[in-house]
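Engineer: What follows is a predicted protein model with its sequence.
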Amino acid sequence: MAKPSGSPHEAVRKTDHVPFYRRLFARSSFAFAALDTERRIIDANDALLRAFGISSIEELPAFDACISPAHRAILPFATRQELTEQAPWEIRLQRPGGDEFWVLASFIEPPALPEDDLAPDMIVQFLDVDERKRNALELAERESRWNHALESAGQGVWDHDFARDQRFYSRQWCTIRGRQPHETYDSALDEWIGNVHPDDREHVLAAIARQESGETSFSVFCYRERHKHGHWVWIESRGAVVEYGPDGKPSRIAGTDTDITDRKEAEERLSQMSRRLELALDVSRVGVFEVNLRSNEVNWDDRMIEMYDLREKPDIGSWERSLHPDDRHLAEKKVADGLANNADFANAFRIIRGDGEIRHLRGRAAPYTDMTGVPRLIGANWDVTEDVQLQEELKHAKDLAEARNEALEVARARIEYTSLHDHLTGLPNRRYLDREIEEAARRAEQNGSRLAVLHIDLDRFKEINDTLGHDAGDRMLVHAASVLSELKSATDFVARIGGDEFVFLSAGPAGRNLASLAEAIVTAMRKPVTFNGHICRFGASVGIASQSGTAIDARQLLINADLALYRAKNRGRSRHEFFTSDFQAQIITNKQTADDILSSVEQGRFLPYYQPKFCARTLDIVGVETLARWNHPTRGILAPDTFLKIAEDLDCVATIDRIVLEKSLADFAEWRRLGVGIDQISVNVSSKRLHDPELGRSLRTLDIAPKSLSFELLESIFLDDCDHVVLENLAEIRNLGIEIEIDDFGTGHASIVSLMKLRPRRLKIDRQLVKPVSRSPAQRKLVGTIIEIGRSLDIEVIAEGVETPAHVAIMRDLGCDSLQGYALARPMPAEAIPDFVQQQEWRKVPGGIRDPQDSNRRATIS
C-alpha cells in the first residue's frame, strides 16, 4: 500500500484525483478519520471536527491520544485485522480541552484500489452516543442504588407482568425463603399458596383477589410462609398496580416482601409480657394511676377505683379527699418533694374509703415528660392493711417475747435437751449420736487416735417386758443405762438408740482393750435386778468395730458394729464379737450366695432329689422322701445346709418349698405314667410355709391324688405352739387328702397330748436315736418304746438314718414299719428312680450300702 511522503495536504495537492475515502467522508453524516501506519490522523471529515470541537485536524494529536486513558488498552485489539469486522467498540474519546464523550467506533481497513495510491492505513468511523450512554449509566447507577437500598433494608422485590406472562423475583426475595436465586420456582398461585400457613391462606387469597381485580391499587398484608428448611417465616407483602391493560384491569403488579419474623416474635413477647403484667397487677391487686400535670387530667384504672371505693369519676382532688386527716400533710409533702426533685418516690398513708373503712396503702410514683413535652406523674397503689396489722401483731408478740425472754431461753434449752436425749434413761438419743459420732471421727482423724463403736443389745429383754410388763422393762433399761454410764470414761459417749439397743463410743488411744470393755459390759449386765420382788436376769450381746487413720467413716463404723452384734447374737448371745476383715469377707460371700439364691429362684434352679422308703418286713419300696437340692450354676448340686440359713434370712424358704413340691408332683406323675410302682411321695414343709395364710389356696391349684402326698413337719415347729393359721392349714391339708408325718421325732419337746391332737399318719424316728441302737441296749429300749407309742396311737413308725445291715435287722425286729437310710439307698435325682426300682440292687446285698449313681456321692440328706 502506497504511503504519503510528505504532509497529508501536500499529498492531496499532488494529484487532482479525489480518493474514494474522501468521497465517503464527504457524503456520510458519521464522523470519519483516516489514520496512517503510526495511527496519526491524516484526514477527517467535518462531523469529526465538530465532535472534537475544533476547526482543523492540526489541533488533534495522534489518534491514540484522542482516546480516554481508561480505554486506550482497547486500541491494539480493535485495530487487529481479524477483529476490524466485529461490532463497533463502545469507548470514550477525549477532546483537546480534556472532557470526554462516548462513541461507537468502528475500525475499517480500506480496500486497495488502483486509483487510491494515497489510501490511509486505517479508517475510523464513530457515532457520538455520549448523551445516551450517560443516561444509561445514570439509570443503571440509580437502579443499583435502589437495589442496594432494598437489599440493605431486607426487602425482596417481586414483579408480576401478566401481559407478558413474566415474573421476576430478586435475590433477597429468594433469600427470605431460603432459596437460591438460580433455583426454578413454580410461582403459580395454586402451587405457591400451598407454602402459606393454613391459618393465613384465606386472607392472603382475599388480598390478592382484591388487587388483581383492581378493587385496590395498593395492598399490604402479612402472612406466614414455609421456609425451604421447614420452619415458618412471617412476611409483610406490599404491592401496587404499575400498569393497566386495555380492559382497565391491572396488567402488571410489583412490590416488596419483608421478613418480619423477628418483629412478630417481638410483638408476641411484648403481648405475653403485657398479659403477664396485667395478670400480675390483677393478682396482686395493685392499682395504677396517671396524672397530666399540665391539665390536671386524672386517669385511674379499675383496681384503683375499687381500692378507694370511689362512687364518682376520679379527678385531681379525689386522692387528697380520700387521705386520712392524720396522714394528709406528710403524704402530700412526699408528692410535692418528688415533683420538685423530678425523682421517683415512695409513699405510705391511710385512706378513708367511700364506705367509711380505713385502709393502709403503699404507693410509688415517678414524674416524667411524654413525647409531646407534657409533664406527667405515673404511679401505683396497693393495699397493705393486712400486712400492717400483721406487723402490729408481730411487734406486740415480740414485746411479749422479749418480756419473757428468760423463760423462753430456759424452755429452749429444755427443748434442745429433750430433742437430743432419751426421756426414759436420760442418755443421748440417736439424733445426738449421729451428731457426736461425726465430731468424734473428726477429732480422731486430727489426733491420730482410734474411734471404736460398741453396739449393745439386751438379751431376754422381751421376755421380761412380756411377762412382768412395761414398767419392769423400763426399769431394766434404766439399769442398763446406769451400767454403761459407770463404765464410760470422760472421752467416751453412750447413747440409747431405740428399744433395748445402746451404742458406746470409745475415742482414745489405740492401746485401750476393747475386749475387756465389752466383757465388763456383758458381765455387769448379767447381774440380777430386783423389780417388785421379782429377780430379773438378762444379758447383753456386743458388736465391736473400730477404725483409725485420716479417713474414718463414722457411718460405716455403725454399720460394721451392727453386723458384729448380729454375729454375736447368732453365736449364742451374752458375748461380744469384733468386726474383722474375715467377717467382712464372709458378709461378701453371704451376699453373693443370697444373690445367687434369688436369681436361682427366678431361674428354677432348685429341684427335688428322692430317697426311697422301704417296708421293714419285705424291703419293698413304699414311697420316696423329697429332698431339696440347689443346682448351683458353678458349684453343682448343693444340699440345704449350704443355703438354708441364708434362704431363711431372705424369707424365700416357702418359695423354694413350693418350687420343689410342684416339680416333685410332676416327677411323681411321670413315674406313674411309666408304671414305676411308687405310690407316695413325702415333702418337707417349713414353718414359714405352714404359717402362710395362702397355703391352702395354692395347694388347691395343684393336681394331688388322695394319699399320694405326705407332708413332713418338724416336731419343733408345730407341737404345743400352733396358732389359728397353722391349725386352719393343717385342716385344709387333711381335706385335700394329704397325709401328715412328724419328722425328727424324739429330739424335740413333743407330748403325747400333742400327738393325739395332731393325729399324724406317721412318725419318723430321728437318726440320732437310731444310730446307737446297734451298740446300746438302752437306746434299743428307748426306740422300742417310741415304736410302741406309735402302734398304740395307730401311727406308723419310720426309722431314718438306717446305715448298716445291723440297723436294718434291729429296727425290723423292734417292729418298725418302714426304713430309710444309706444302708438301702441314697438320695438320687428323678431320672435315676426308674432304673433303681427296676434293678432292685438293695435286695442283692441285703442291708448293704449301695450308691446307684456315683455322681451323687457328695449329696447329703437334708
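Structural biologist: Thanks, I have it. Numbers count the residues shown, from 1 in each chain.

Engineer: use CA for all of it now, contacts and neighbours both
Structural biologist: Noted.

Engineer: Could you list which residues are in contact with the nearest residue to residue 796 once chain neighbours are set aside?
Structural biologist: What sits nearest to residue 796 in space, not counting adjacent residues and going by Cα to Cα, 6 or more residues apart in numbering, is residue 762, at 4.5 Å. Counting by Cα atoms under 8 Å, 6 or more residues apart in numbering, residue 762 touches 740-742, 795-798.

Engineer: Helices - which of those residues land there?
Structural biologist: Among the contacts of residue 762, no member is found in helices (DSSP state H).

Engineer: which residues touch stretch 787-804?
Structural biologist: Defining contact as Cα under 8 Å, 6+ apart, one finds that stretch 787-804 is touched by 756, 759-768, 770-771, 808, 811, 814-824, 847-849.

Engineer: Taking these, please make a ChimeraX selection of just the buried ones.
Structural biologist: Here is the ChimeraX command that selects the buried residues among the contacts of stretch 787-804 (16 or more other Cα atoms under 10 Å):
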select :760,761,762,763,764,765,766,767,770,771,808,811,816,817,818,819,820,821,822,823,824,847,848,849
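
Engineer: Tell me which of the contacts of stretch 787-804 fall in helices.
Structural biologist: Those of these lying in helices (DSSP H): 756, 767-768, 770, 808, 811.

Engineer: and here's the other structure:
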Amino acid sequence: LEAARLAGERLNTLADNAPGALFIFLISPDGRFELPYFSAKLPALMGLSRAEIEADASALMTRVAPDHIRALRQAIAASRRGLTPFEMRLRVCRPEGGFRSVLVASLPFSREDGTVVWYGNVFDITDRLDAERRAAEAAEEGRRVHERLSSVAMIAPVGLYEFRRQADGSIDFPYTTPKFEDIMGLTREEIDMRGGDVLRRIDPEDLPHVLASIEDSARDLTLWSQRFRIRHPERGLIWLSGASAPRRQEDGTILWAGALHDVTGDVQREAELRQAHRLAEAMRAENERQALHDGLTGLPNRRFYDRVLSSRIEAARAGQGPRDCVLIRIDLDHFKYVNDTLGHEAGDRVLIRVAEVLRQMLRAVDFVARIGGDEFSILLGPDMNQDNARELVERVQGALSRPLTYEGRLCRFGASFGIAHTGDITELGAELQLFADAALYRAKEGGRNRMEFFTAELHRNILNDRRIAVELHEALERDEFEPFFQPQIAAEDGRLVGAETLLRWRHPEKGLLSPDDFMHVAEQLRIVPEIDRIMMRKTRSALARWQDQGLVLPKISFNVSSGRMHDPDVVSLARSMAGGGTKVTFELLESILVEEESDAFRFHLDQIREAGIDIEIDDFGSGHASIIGVMEIAPKALKIDRRIVRPVACDMRSRNLVRAIIEIAETLGIATVAEGVETEEQAKILRGVGCQVLQGYLFSHPLDEGDFLAFTRADLKKRA
C-alpha cells in the first residue's frame, strides 16, 4: 500500500508539473458530464477554482468563448459516436487575463455500460499563436520587400536599402543590396550587428545635419534627400548622395526605402567647374573687349553693331550726334553653294575676302560688322546720302567681282545690297534696320548681285503688311477664310474627275482675296497651319453636303508644303475625307523634289500613302527635278506648270516640251494634269498629245461650295 501511495504521489507530481493540464472526462449513457480527474494546472488555464470544477464539470463551458460553444458540442458528440480522437482550439475568457487560446486533445474509450471516457490534456497556445502570426506577417512583409527591391537591385547602379526606426527610437537596416554594402564598406553581417551605429560611419561634420534631416523626414513624412561624406575603410573620404521615401507602419515604425549613390566624382567635377567659373569671371572684363569682334574676319560682331547703332540713336536724340544715317545691309549670294561644293574652309576664305574688301573701301568714320553667317552691315559716317552709298556699293561690287581661287578652284559668289537712308534717325530708331532688310529682300528677289534702296513704295508695303497682319488675326476670329473649288476635267470625254481646293479670304471691305494678296504675311505670322486646318475642315463639310445632294466628287486636291504634309492634324483630316468614293490628293511643289531629298521626307511620304492619300507633283517643269527624283517619289500624277501650258497653241517648243513630259509620265505609269487651260485650242492640242486631265478658266474659275454644285448639275444636264 505504501508503494502504491508513493507511486500515486509521483504520478500526481508529474501531472501537475507537465507543460499542460491533464484530465479524465466522461459522459454516462444518460448524457451526464463528469470530470473524475484533472491536474492542478487546469483551473488556472480555464480561470476557475478547483472547487467550482469539482462541484460542476459543466462550469468549464462557461469559460469557452460563446462563438466556440456550438462547434465544441458538435466535436464532442462526433468523438463520442465514432470514438475518434478529439482535438480543438478554443478561446477561453479568464477573469484576470482576458481571452486566451488553448488546445484541447484527448482519446475516447468506451466502457461496457456505454460510458465514454476521454483521457486528454489542455495546453495554453496563446503565445505560440501570437508568435506564429508575427512570424507570418514578418515573412509576408519580407517577401513583398524582397520582390519589390530585388528586380531593381539587379540592374541599379546605386545601393538600395530600407532604413527602419522603431517606435522606441532604435534603428536598423532590414534590407540592403550588395552595392549598398560596397558603398558603405560594410558586410551584411556587420550592418545587422551595428544597427544604428552604421550612421557613425558618416563624417562627424556631416552627421548632425544628416540626423536632423532624418528627424524632419520622420516628423512630416517628406522625402529625405541628402549629400554627405563617409569614411570608407578602403577609399577614405568619399561623397554620397542619398534619397528615400518614408512611410509609417501601424505600430509606429517608420520605414524609409531609398537609394545611395557614390557622387565623389561629381563633387570633384563641380569643384573644378566652380574654379573654372571663378577664373572665367576674373577674365570676363578682358574677354568683353574681344567678344565684340568676329573671330574669323576680325570685324565687329552683331553685339558690337547693336551697341553702336543704339549709341548713335541715343546721341541723336540727346542732340549730341548727327541725325542723318545711312545703313547698308549685305547678304552674300550663293554662299551656301560655295560651302556645299568646295567645303567650309573655302567659305571661310570668302568671308575673309569680303571683310578685307569692306575694310579697304570704308573710311575711319564708317562702321562695318559681320552680323550673321554671310550677312554684313555698314553704318556710314555723318553727312552721307544715297548717292554716296551707291558709289560705295559699286566699288565694293567691283572689288568682289575679282576672281578668288581656293586650292586651284574658282570661288564664284556675289552680294546683294539693301540701302536705307533717313535724314532723322530719331524718328525711325532701330526700325531703320527693318527698312534696310526690306530693300535687301527686294534686291535678292530681283535677281541677286544688285542693290536696292528703301523707297516710299517699300514703306507702303511694310505698312500694308502690318495692317494685313492685324486683319489676318481678325479674319481667323471672324471665320473669313473659305475653300473655293476649281473643276478638273477628263480630256477625253469632258467629265468631271475632281477639283482642286483653293484658299480665298472673304475680306469685309476688299471682297474676295487670293493667297497672293496675303499669304506672305500669314507665313511670317506662322498661322498657315491653322488656315490649312480650316480649309480642310470646311472642305470635309462641303463634301458631306454634296453627297447628301447626290454629288460624289471622285477626287479632291490640296496644296500642301513639305513641312506640313506630315502634320498629324492634316493627315487625320485628309483620312476623314477619304470615304464615300472621294479620293484625297496632296499636291507638292516640284521644287520639293530638289530641296527635300532626305530619308525623313521619304518616310513621311510612305506614311501619307499608308493613310490612303495620293501624291501629285504641282507646277512640274518649273523646279528642274531629276527623273530619278520623280521615280523615287512615284507620284500619282504630274501637274504641268501653267507657264508651259499657256503658249502651247503658238509655240512649238512649248508643245514639244509638254509632249516630252507626257511621254516621261506614261513611261513611269504616271498620269498628267495640265493647269491654266484657257482656250479650246489649248485643250485640243493637250488632248492630242495625250494629256489626261485639264484644269483652267476654259472650264471654270474657282467656285464656292454652292456655285460648284450648280456647275456640276449644269454639266450633267449638258452631257445628258
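Structural biologist: Perfect, thanks for sending it. Everything quoted here is computed from the prediction, not taken from an experiment.

Engineer: Which part of the second structure matches the helix or strand where residue 220 of the first structure lies?
Structural biologist: Residue 220 of the first structure belongs to strand 218-226 when assigned by DSSP states H and E. For strand 218-226 of the first structure, there is no aligned range in the second structure, judged by TM-score structural alignment.

Engineer: In terms of secondary structure, what does the helix or strand just after that strand contact?
Structural biologist: Remark: after strand 218-226 of the first structure, the chain's next helix or strand is strand 232-244, criterion DSSP H and E. If you count contacts as 3 or more Cα pairs under 8 Å, 6 or more residues apart in numbering; DSSP states H and E, strand 232-244 of the first structure packs onto strand 218-226, strand 250-259, helix 261-284.

Engineer: Let me know which of these is tucked in deepest.
Structural biologist: Stretch with highest mean neighbour count among those: strand 250-259 (a mean of 21; mean count of other Cα atoms under 10 Å).

Engineer: any idea what residue 669 of the first structure aligns with in the second structure?
Structural biologist: Match for residue 669 of the first structure (TM-score structural alignment): residue 544.

Engineer: Could you report the neighbour count for the counterpart of residue 674 of the second structure in the first structure?
Structural biologist: Under the alignment defined by TM-score structural alignment, residue 674 of the second structure corresponds to residue 799 in the first structure. Close neighbours of residue 799 of the first structure, defined as other Cα atoms under 10 Å, add up to 29.

Engineer: Check the one 10 residues further on too.
Structural biologist: Residues within reach of residue 809 of the first structure, counting by other Cα under 10 Å, total 16.

Engineer: Same question for residue 107 of the first structure.
Structural biologist: For residue 107 of the first structure, the neighbour count with other Cα under 10 Å is 25.

Engineer: re the thing from before, can you name the two of the ones in helices among the contacts of stretch 787-804 of the first structure that sit furthest apart?
Structural biologist: Greatest spacing in those, by Cα to Cα: 756 and 808 (28.6 Å).

Engineer: Dump the helices and strands packed on strand 232-244 of the first structure to TSV, plus distance to residue 664 of the first structure.
Structural biologist: Conversion of those to TSV gives the following (distance: least, Cα to Cα, whole Å):
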stretch	distance to residue 664 of the first structure
strand 218-226	72
strand 250-259	81
helix 261-284	73
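
Engineer: so which of these gets nearest residue 607 of the first structure?
Structural biologist: strand 218-226 (68.7 Å).
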